[in-house]
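S.K.: need a structure here:
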Amino acid sequence: MFEKDATIGGCLTQKIPSWRLPREVALRDLSVIAALGIEVRTGVEVGRDIALSALREEFAAILLLPGFAGAQRLLSLLDGERPPRHRRLLAADPVTCETGLPGVFAGGDAVSGPATVISSLALGRRAAASAHRFLTGADPRAGALPALPSPLLWRLDIDEAERKRRERTPVMLQPFTPPLAEGEAVEEAKRCLDCSCGLCVKDCEFLASYCRSPKELARQVKTGVKDVLKMVYSCNICSLCAEVCPVDLDTGAMLLAARREAVRQGVGPLPAHKPIVSYYRAGVGATFTLAMSEPGRQRSKRLFFTGCSLPAVSPRNTLAVYDELRRNYPGTGVLMYCCGAPAELIGMEADFARTCQAIQENAERFGAEELIAACPDCAHTLKTGLPGMKVTTVWEALAGRWSPPALRAGARVAIHDSCKAHHEPAMHDGVRALVAGAGAVIEDVEYAREKARCCGSGGMIYPVDPKLSQRITQRRADESPLPMITYCAGCRSALASRGKETIHILDFLLHEGDIQAVARRKPTGSLARYANRLRTKWAFRRLQPTAAR
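M.R.: The predicted structure is shown next:
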């Protein structure tokens, strides 16, 4: 055990007053560490006194439990090899506490943010249990508890100096703090909810169209969802607002909750959503869905989750990427199914839950432990709806394994990152590795990776406010004069609809010919999309075992 301070205990013994947690109780519990023969090295800070890479070389598994403030310091100290971050915290799988670095787990306030002692201990114990399963060679998800519930919306995590300025700090040396008078409470609430920096409004066409600040937007929602339905259904739910906000305020999360409330009240979804609902119903119906193990096998450890968009625009590309998955990951089956994003994004909670249940049942039927998604939106949605399932994307799975032909030597391109991949650095890196491997020169736009802007079609807003959707698409298209590569078929269709030279990454990697001609191709029409999904399904059914080809 490596401890930055001179003694172990952290907040338990140094910050929390004894009337809340008696010091002798905390010390008694901590004495178990020495009794178990665990070596403790105090005065050693990871990132300053010893590198994380050195720890990984010496130990088979590592638990990062630095606390909330420690997480921010740890991320600032580490150079090169570091665990992924989620804003100011360590990013970890909600079920297994895996960080993305093999053998490195994280838990406690470093992952959840400021929490109670009990919840922090529970998350630390979860990380330890996963590390134990990892060391014994067991599946980290086998027997793991379900993910903890998400924190409340609009929670503000601010530094201590700002908290003292804006809040009436409790007196921790006495068992209670005198309550605020009504007038004091009102004034404190006004300051706490003050939202005037304007960074999100500057970067968001939707916010600029409907309000001057998220505070004003929240007041509109509070007056009654049914009175502001067009506004509620006009947000892309892309979370860029949270990325640029100094306190991570996610306006989209509030509006997604408002959409669910609209459905509960019977006023949502809107009549304009009828085509979307029909497309979603087709995506989960028997005609357009398929679940199968790899030809020649009864069970499949992994399933290629095609989603709706890629099969709808290119059966050939869908089959080609599956061929590479079979080659690199033998035993990979197929699941053609809608991820449920249309239902989730228009507030149809019950339908989304049924879709997730059906996907889970199909995976269990074939013994699948992992879903490899073709679409970043599908991957995001699956991780939201199935937190116990391992989900990755083809770009992460194939980067470093697949070497497409170098057909694009010297081509200069920009990459449009999906807004649903904000916190997926492995996906960003995988896409760029494949594009660079084809010989292309990548010039990143300003709003890339974790700050990627929406293509304009996110949140199912087009039928509700088409002019706003088009403005958002045009703003994204204008970020670069170069052809844009997307790894979401839906993003490609949106950008191409405004005349932007856009090419899906699979067309870029696999098909010879003039890149400009492919990039100028018009989006696939509605009827053709349905027909292509059937062609893809039939093509999958005709596949033979690998050895028979």
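
S.K.: Every contact and neighbour count from this point should use C-alpha atoms.
M.R.: Noted.

S.K.: what's near enough to touch residue 112?
M.R.: 89, 120 (C-alpha atoms under 8 Å, 6 or more residues apart in numbering).

S.K.: how much space between it and residue 122?
M.R.: From residue 112 across to residue 122, the span is 11 Å (C-alpha to C-alpha, to the nearest Å).

S.K.: What of residue 317?
M.R.: Residue 317 is 45 Å from residue 122, by C-alpha to C-alpha.

S.K.: Among these two, which residue is more densely surrounded?
M.R.: The neighbour comparison of residue 317 against residue 122 (other C-alpha atoms under 10 Å) goes to residue 317, with 19 against 15.

S.K.: How about the contacts made by the more buried one?
M.R.: Here residue 317 is in contact with 310-311, 506-507 (criterion: C-alpha under 8 Å, 6+ apart).

S.K.: hmm, try it at 10 Å
M.R.: 310-311, 323, 504-507, 510-511, 536 (C-alpha atoms under 10 Å, 6 or more residues apart in numbering).

S.K.: Tell me the secondary structure at it.
M.R.: helix (DSSP: H, G, I helix; E, B strand; the rest coil).

S.K.: so residue 34 is in which element?
M.R.: Assigned by DSSP states H and E, residue 34 belongs to helix 23-35.

S.K.: Pull out the buried residues from that helix.
M.R.: residue 23 (16 or more other C-alpha atoms under 10 Å).

S.K.: What helices and strands are in contact with that helix?
M.R.: The helices and strands touching helix 23-35, judged by 3 or more C-alpha pairs under 10 Å, 6 or more residues apart in numbering; DSSP states H and E, are helix 11-14.

S.K.: Sort out which residues of the host helix or strand of residue 414 are buried, please.
M.R.: Applying DSSP H and E as the criterion places residue 414 in strand 412-416. Using 16+ other C-alpha under 10 Å as the test for burial, strand 412-416 gives 413-416.

S.K.: ok, now stretch 291-308?
M.R.: With the criterion 16+ other C-alpha under 10 Å, stretch 291-308 contains buried residues 291-295, 299-308.

S.K.: biggest separation within these, which pair?
M.R.: Maximum pairwise distance in those, criterion C-alpha to C-alpha, is 23.3 Å, between 299 and 308.

S.K.: Now do the same contact list for residue 284.
M.R.: 290, 308, 336-340, 354-355, 358-359 are the contacts of residue 284 under C-alpha under 10 Å, 6+ apart.

S.K.: Please generate a structure for the following sequence too, so the two can be compared:
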Amino acid sequence: MKDPAHRWQWHALDAAVGAVTADCTECGLCVKHCAFLQRHGTPRAMAAHADSGHENGLIVAYECSLCGLCHAVCPFGVNPAQFFLEQRREAVLRGVGPLAAHRPLLAYERKGTSRRYSLYALPEGCTTVFFPGCTFAGTRAEAVLAMHDLLRRSLPRVGIVLDCCTKPSHDLGRQAYFLAMFGEMKDFLVNQGVRTVLVACPNCYKVFQSYGSPLQVRTIYERLTEEALPRQDLLRGTVTLHDPCVLRHEPAVQDAVRSLVHHVGLQVMEMPNSRERTLCCGEGGGVGVVAPELARQWSVERARQAEKDPVVTSCAGCAAQLRRFMPTVHVVDLLLDGQRALAGKARVSRSPFTYWKRLRLKATLKRRFSSARLRERTFQPKP
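M.R.: Below you'll find the predicted structure:
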């Protein structure tokens, strides 16, 4: 007998299966763009053979990057990624997911939500907070401080939150845990009078957009187009852009990043797959720890499309993944010191120093906000 949560999830999976089998015509367009589907079959075939009693089909869903390209190219609006996400949630409820290979991802997330690494710094009258996210804060701690200084010029009471949005748990199917952790953070911010969250991480943007109401969410890239940015000598040359896959349906954010690139003097050469039809960098959905060859195919294809142009992106995770295959810089690196960034000398920390950087950043912010309301996260959901 399924408990109420499991019954609800079973119906959600059943609905996702029904949507795919009803509308997918097996035209093959999504398969053409996706190595995962080339390996396992069309969405309709996978949904038609989804056996509620067979665990192997649920485990296969962890090889999907959840990037949503299948949905973007489908002429009939089918969303296979939602079907694979529901399969992951079902796997968790049955105790077969997440997989052992996902332990490092979950350990990284636990650190982000821990008392040691988290910090909420809210000045009196704070209604807007800067939420840099785990990867951006760890790899670019100095940039976090610089961005906060910029924001304070027009938002003198802007606060800052060092925490994890728990998107890894969300994407791995741990929906109950995710809703409890993110919900506690959201409720705290709302109860403290916060109304707007400015994020640096596209994944954080997606989480706040989908689950953060009544909080309003914007990226710092949109906000920076409205700020007086630091002056520097204009750069020359051409770059190409990698739009993070979670922002494929966010033209305002995409336009803001392009505007910032043009602001420093660079021209943009668009890749064949950009904006709504952008590709995954290879990091999406935690595929790299389960099927690294599939993750690598995304990265290699991105390198092929970039040709010889340096790649600019607004995602610290994408930047870390893609720089293994091609010169890649974060758009904030361009804004702070474009010459060094294009020369591959931007101040970017790498693991394990990223953890030390996050602790130093927290200590600096505690001094900066010595008179503000400070909080460290201690909440953990009940089993």
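
S.K.: so where is the strand holding residue 414 of the first structure in the second structure?
M.R.: The aligned range for strand 412-416 of the first structure in the second structure is 238-242, by TM-score structural alignment.

S.K.: Touching that stretch from outside, list them.
M.R.: By C-alpha under 10 Å, 6+ apart, stretch 238-242 of the second structure touches 254, 257-258, 261-262, 265-271, 273-275, 278-281, 302, 305-315, 318-319, 322, 328-329, 331, 342.

S.K.: For the stretch 151-300 of the second structure, which segments count as helices?
M.R.: Assigned by DSSP state H, counting those that start in this stretch, the stretch 151-300 of the second structure shows helices spanning 167-172, 175-191, 202-211, 220-224, 251-263, 292-306.

S.K.: Buried residues, the helix or strand residue 363 of the second structure falls within. List them.
M.R.: Here residue 363 of the second structure, judged by DSSP H and E, is contained in helix 353-368. Buried residues in helix 353-368 of the second structure, defined by neighbour count with 16+ other C-alpha under 10 Å: 354-355, 357-359, 361-362, 365-366.

S.K.: now stretch 261-268 of the first structure
M.R.: Using 16+ other C-alpha under 10 Å as the test for burial, stretch 261-268 of the first structure gives 261-263, 268.

S.K.: what does it correspond to over in the second structure?
M.R.: Mapped onto the second structure using TM-score structural alignment, stretch 261-268 of the first structure covers residues 90-97.

S.K.: what does stretch 234-242 of the first structure give?
M.R.: Residue span in the second structure matched to stretch 234-242 of the first structure, by TM-score structural alignment: 63-71.

S.K.: Next, count neighbours for residue 219 of the second structure.
M.R.: 23.

S.K.: now do the one 3 residues further on
M.R.: The tally of other residues near residue 222 of the second structure (other C-alpha under 10 Å) stands at 19.

S.K.: Contact partners for the aligned residue in the second structure for residue 201 of the first structure?
M.R.: Aligning on TM-score structural alignment places residue 201 of the first structure opposite residue 31 in the second structure. Applying C-alpha under 10 Å, 6+ apart, we find residue 31 of the second structure in contact with 37-43, 70.

S.K.: Please report which of those residues has the highest neighbour count.
M.R.: That'd be residue 43 among these, by other C-alpha under 10 Å, with 26 neighbours.

S.K.: Please say which position in the first structure that one maps to.
M.R.: Residue 43 of the second structure maps onto residue 214 in the first structure, by TM-score structural alignment.

S.K.: quick one: that match from residue 342 of the first structure, how far?
M.R.: 25 Å.

S.K.: Residue 109 of the first structure now?
M.R.: With C-alpha to C-alpha as the criterion, residue 109 of the first structure and residue 342 of the first structure are 33 Å apart.

S.K.: okay, the helix holding residue 34 of the first structure sits on what stretch of the second structure?
M.R.: Using TM-score structural alignment, helix 23-35 of the first structure pairs with nothing in the second structure.

S.K.: Also stretch 314-333 of the first structure?
M.R.: So stretch 314-333 of the first structure sits over residues 140-159 in the second structure, by TM-score structural alignment.

S.K.: that older thread, ok, the contacts of residue 317 of the first structure in the second structure, which still hold?
M.R.: Contacts conserved in the second structure for the contacts of residue 317 of the first structure, using both residues aligned by TM-score structural alignment, their matches' C-alpha atoms under 10 Å: 310-311, 323, 506-507, 510.

S.K.: Comparing the helix holding residue 363 of the second structure with the first structure, how large is the average distance?
M.R.: Mean deviation of helix 353-368 of the second structure relative to the first structure after superposition (mean C-alpha distance after the TM-score superposition for the first structure): 1.5 Å.

S.K.: Now find how far off-centre that helix is within its chain.
M.R.: 22 Å (C-alpha atoms, centre = their mean, to the nearest Å).

S.K.: Please apply the same query to stretch 328-336 of the first structure.
M.R.: Distance, centroid of stretch 328-336 of the first structure to centroid of chain: 23 Å (C-alpha atoms, centre = their mean).

S.K.: Would you mark the buried spots in that stretch?
M.R.: 329, 331-336.

S.K.: what about it, start to end distance?
M.R.: 20 Å.

S.K.: got it, and stretch 186-198 of the second structure?
M.R.: One end of stretch 186-198 of the second structure to the other measures 14 Å (C-alpha to C-alpha).

S.K.: Identify each buried residue in that stretch, please.
M.R.: Buried-residue list, stretch 186-198 of the second structure, by 16+ other C-alpha under 10 Å: 186, 189-190, 194-198.
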